[in-house]
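Q: Just to be clear, the model below is a prediction. Sequence and coordinates:
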Amino acid sequence: MTTFPADLDPELVERLVESGGGELAVKMGIEFVELSADHSVATMPVEGNRQVVGLLHGGAHVVLAESLGSVSSAIHAGPGRFAVGIEIGATHSRSVTSGTVTATCTALSLGGTLATHEIVVRDEEGRRLSTVRMTNMLRDKR
């Protein structure tokens, strides 16, 4: 069950609830646990997201991180605005072959035009698997 901040844009909540966070997030089994501009958490199963040798795909780490960072940035942007990713970089430091991974997103900078987050993906034992930094541009809806 996702925890939403009380002052979250109702339109964004509706889109998140109706879409499950987007088609790719649904396909990958991403579940949003806690959402805010400053701190967000999501989980994803390893099963179904592994590459050919059985490890969680590095791209799956990035999809999980980008999904979480994008929503956090959209929350920061607020009503009448949206976030678009302009930069993302990942460092993978450990692999995993089973279980569930948890991503924790922390705001590094929340400005009027840019939002930057660090997303750390950990395994069930709390070991860091990857570190992702993402920057989103905040735009007004037309």
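A: The structure has been received and is ready for your questions.
Q: CA only for contacts and neighbour counts going forward, please
A: Noted.
Q: pretty sure residue 44 contacts residue 30?
A: Yes - using C-alpha atoms under 8 Å, residue 44 is in contact with residue 30, at 4.5 Å.
Q: Presented hereafter is structure B, for comparison with structure A:
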Amino acid sequence: MSDKFTPDGGVPEHVQASAGATIAELVDAGVPEHLHRWLVHTGVGPLVVKMGIVFSEMTPQRIVASMPVEGNTQVAGILHGGAHVVLAETLGSFAAALHAGAGRHAVGIEVGASHHRSVSSGLVTGTATAIQLGQSLTVHEVVMTDDEGRRLSTARITNMIRDNR
């Protein structure tokens, strides 16, 4: 595995029992089992759950996730531009955190997006690809596409890597 967390067969039974709702949240969000230990105490975050983001691939170099348009629209009935940015920042931040590894964390310091096309139904898929994975900074490009593979928006997120206190 290319992340900096050691897969060891998942989360121990006693952790699953004490954090069962969080484990269910991780499963529902598509988080691979070998990453459950890493996220068992924090989950994926309330906004990720609220937006309906589900991961299908998770490495520091590339993270892919989808979210429904329904429930994430603006008053005109199209996907809210902020929803694009939420998906982009979620993917870039998770990728940066995976790169940071145990004892370190990622903090977003810049995010920007360009919107190319609107969408009013279906799923939006975001693919974050690493541009730079350094010791103190990571940069990811995130491309959001519709069900037909058409590019909806392009974002770039920079994260600073810090040691835990």
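A: Nice, thanks for sending it over. If you're wondering where the values come from, they're calculated on a predicted model, not measured in any experiment.
Q: Can you calculate the TM-score here?
A: Remark: TM-score between the superposed chains equals 0.91 [TM-score structural alignment, normalised by the length of structure 1]; 136 aligned residues with a C-alpha RMSD of 1.4 Å.
Q: about what we covered before: joint contacts of residue 44 and residue 30 of structure 1?
A: The overlap between the contact sets of residue 44 of structure 1 and residue 30 (C-alpha atoms under 8 Å, 6 or more residues apart in numbering) consists of residue 64.
Q: need the longest helix for structure 2.
A: In structure 2, with assignment by DSSP state H, the single longest helix is helix 81-100.
Q: Mean deviation, the next helix or strand after it versus structure 1?
A: Per DSSP states H and E, the first helix or strand lying C-terminal to helix 81-100 of structure 2 is strand 104-115. Its matched residues in structure 1 lie on average 0.2 Å from strand 104-115 of structure 2 after superposition (mean C-alpha distance after the TM-score superposition for structure 1).
Q: now strand 104-115 of structure 2 and helix 81-100, what's the angle there?
A: If you take axes from the mean of the first three to the mean of the last three C-alpha atoms, to 10 degrees, strand 104-115 of structure 2 sits at 150 degrees to helix 81-100.
Q: The longest helix of structure 2 vs structure 1 - mean distance after superposition?
A: Compared with structure 1 after the fit, helix 81-100 of structure 2 shows a mean deviation of 0.4 Å (mean C-alpha distance after the TM-score superposition for structure 1).
Q: Can you get me the centre-to-centre distance for that helix and its chain?
A: Per C-alpha atoms, centre = their mean, to the nearest Å, the displacement of helix 81-100 of structure 2 from the mean C-alpha position of its chain is 5 Å.
Q: Now do the same for residue 113 of structure 1: its match in structure 2.
A: Mapped onto structure 2 by TM-score structural alignment, residue 113 of structure 1 lines up with residue 136.
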